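Chemist: What follows is a predicted protein model with its sequence.
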Amino acid sequence: MPPEDAEVQVRPGIEGDLDALTAIYNHYVRETALTFDTAVFTPSERRPWLLSHPEDGPHRLMVAADARSQRILGYATSSPYRPKPAYGTSVETSVYVAPDAGRRGVGTLLYGALFQALAGQDVHRAYAGIAQPNEPSERLHARFGFRHVGTFREVGRKFGRYWDVAWYEKEL
């Protein structure tokens, strides 16, 4: 379901989105343990990340924008799971939604578009690591057919404490 107050367009990310995407991500860096980055980024520092997600292939960046204002509401990515060649048909997926756009279906729209874009690509599995607790993310991943395959206990330290990460996988 689209956000209540706006029609949403989902499209591939472009360089012009970089400032907004960086601001969304930096919110999660500063305020949450949902990412294990601990220092905020400048847009120029995030540019290589953006460029590593072209409009084709298995590593994608999908952006949700308000149809009227074009304000970025969130993004979803598929990125390399690990750098070794044998992992080439696996991707790690993630979704980040602007803090004021949560719980309105933006993540669902983004993941729907991402998995549609991955259809036909040489991708065998998608993985998602979800820092705990995060029931909304667990529900979103279950909605798209991910299943829990294990939990790494106290694998990351942020804000002076250790955090677990639950791992989910989806066959593509």
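Modeler: Arrived safely, thanks for sending.
Chemist: make it CA atoms for all contacts and neighbour counts henceforth
Modeler: Noted.
Chemist: Can you show me the helices along this structure?
Modeler: 18-31, 43-51, 106-118, 135-143 (DSSP state H).
Chemist: tell me what the last one is packed against?
Modeler: Helices and strands in packing contact with helix 135-143 are not found; criterion 3 or more C-alpha pairs under 8 Å, 6 or more residues apart in numbering; DSSP states H and E.
Chemist: Measure how far that helix is from the centre of its chain, please.
Modeler: 13 Å (C-alpha atoms, centre = their mean, to the nearest Å).
Chemist: Now do that helix and helix 106-118, the angle between them.
Modeler: Calculated by axes from the mean of the first three to the mean of the last three C-alpha atoms, to 10 degrees, helix 135-143 forms an angle of 30 degrees with helix 106-118.
Chemist: what sits up against helix 135-143?
Modeler: Residues from elsewhere that reach helix 135-143 (C-alpha atoms under 8 Å, 6 or more residues apart in numbering): 107-108, 130, 147, 168.
Chemist: how about the strands of the chain, start to end?
Modeler: With strands called from DSSP state E, the chain shows them at 8-12, 61-66, 72-80, 90-97, 125-131, 147-158, 161-171.
Chemist: Pasting the second one now:
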Amino acid sequence: MRIRAAAAGDAPVIAGIWNAMIRDTLFTFTTDEKTVAGIEAMIAQRPGACWVAEADGVLGFVTYAQFRTGPGYATSVEHSIVLTEAARGQGAGRALMQRALQTAADQGLHVMVAGISAANPGGVAFHSALGFEHVGRMPQIARKQGQWLDLILMQKLLSAP
């Protein structure tokens, strides 16, 4: 398996992986599917912050961007990680996150945030194993597929205070 910078040519595959998660799971609260053009634009707007894992094709994708707007949040980022169903539990997610965490730290960023659906306990366990700490839970913050969903917030400090 290889981790490399995402390129515009990866956008159709990334859209397919991401849209399957949007359609078929409660792991994300959105119902708006990603477009190839939107993903191409995201990759272009986030140089050094978008990667893919590949081995006989793209297995998954990670990216991060500022957690919230405003200068006070300039060193805090939130990430998105999306894997094919077949890639889950095979090490691609860990490899992608290690690249994202190390690069963010190298860029002088201080905190990486994970917003995880409570309907995704595997995602919570995954982030815990990477050293993310549970910092909050927002009950019934979203509704999808006729269900109220909780948001679990986790974070990892990337540098000393």
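Modeler: Received the coordinates, thanks. None of the values given here were measured: they were computed from a predicted structure.
Chemist: What's the TM-score once they're superposed?
Modeler: Superposed pair, TM-score by TM-score structural alignment, normalised by the length of structure 2: 0.92. Supporting alignment: 158 aligned residues with a C-alpha RMSD of 1.3 Å.
Chemist: ok, back up a step: which one of the helices of structure 1 lies closest to Ala126 of structure 1?
Modeler: Evaluated over these, closeness to Ala126 of structure 1 peaks at helix 106-118, with 9.6 Å, by C-alpha to C-alpha.
Chemist: Give me the angle between that closest one and strand 61-66.
Modeler: Going by the same axes, to 10 degrees, helix 106-118 of structure 1 makes 140 degrees with strand 61-66.
Chemist: which bit of structure 2 covers helix 106-118 of structure 1?
Modeler: With TM-score structural alignment applied, helix 106-118 of structure 1 matches the range 92-104 in structure 2.
Chemist: Comparing the matching stretch with structure 1, how large is the average distance?
Modeler: With mean C-alpha distance after the TM-score superposition for structure 1, stretch 92-104 of structure 2 departs from structure 1 by a mean of 1.2 Å once superposed.
Chemist: Tell me which residues of that stretch come out buried.
Modeler: For stretch 92-104 of structure 2, burial by neighbour count (16 or more other C-alpha atoms under 10 Å) applies to 92-97, 99-101, 104.
Chemist: can you pull the contacts of the nearest residue to Thr38 of structure 1 once chain neighbours are set aside?
Modeler: What sits nearest to Thr38 of structure 1 in space, not counting adjacent residues and going by C-alpha to C-alpha, 6 or more residues apart in numbering, is Val29, at 5.8 Å. When contacts are counted by C-alpha under 8 Å, 6+ apart, Val29 of structure 1 touches 35-40.
Chemist: which one in structure 2 is aligned with Ala142 of structure 1?
Modeler: Match for Ala142 of structure 1 (TM-score structural alignment): Ser128.
Chemist: My guess is Leu172 of structure 1 contacts Arg125. True?
Modeler: Yes: Leu172 of structure 1 lies in contact with Arg125 (C-alpha atoms under 8 Å); the separation is 5.4 Å.
Chemist: Look up how far Arg23 of structure 2 lies from the residue sitting nearest the centre point of structure 2.
Modeler: Geometric centre of structure 2, nearest residue: Ser80, 1.4 Å, by C-alpha atoms, centre = their mean. Separation of Ser80 of structure 2 from Arg23 of structure 2 (C-alpha to C-alpha, to the nearest Å) stands at 16 Å.
Chemist: try Asn120 of structure 2
Modeler: Asn120 of structure 2 is 15 Å from Arg23 of structure 2, where distance means C-alpha to C-alpha.
Chemist: just Ile17 of structure 2 next, same as before
Modeler: In this view, Ile17 of structure 2 and Arg23 of structure 2 are 10 Å apart by C-alpha to C-alpha.
Chemist: what about those two, which has more around it?
Modeler: Taking other C-alpha atoms under 10 Å, Ile17 of structure 2 and Arg23 do not tie; Ile17 has more neighbours (20 against 15).
Chemist: and the more buried one, what pairs with it in structure 1?
Modeler: Aligned counterpart of Ile17 of structure 2 in structure 1: Ile24 (TM-score structural alignment).
Chemist: how about a markdown table for the helices of structure 1, with distance to Leu73 of structure 1 added?
Modeler: Formatted as a markdown table, the helices of structure 1 follow (distance: least, C-alpha to C-alpha, whole Å):
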| stretch | distance to Leu73 of structure 1 |
| --- | --- |
| helix 18-31 | 8 |
| helix 43-51 | 16 |
| helix 106-118 | 7 |
| helix 135-143 | 16 |
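Chemist: Out of those, which gets nearest to Arg161 of structure 1?
Modeler: helix 18-31 (14.0 Å).
Chemist: Now do that closest one against helix 43-51, angle only.
Modeler: Computed by the same axes, to 10 degrees, the angle separating helix 18-31 of structure 1 from helix 43-51 equals 110 degrees.
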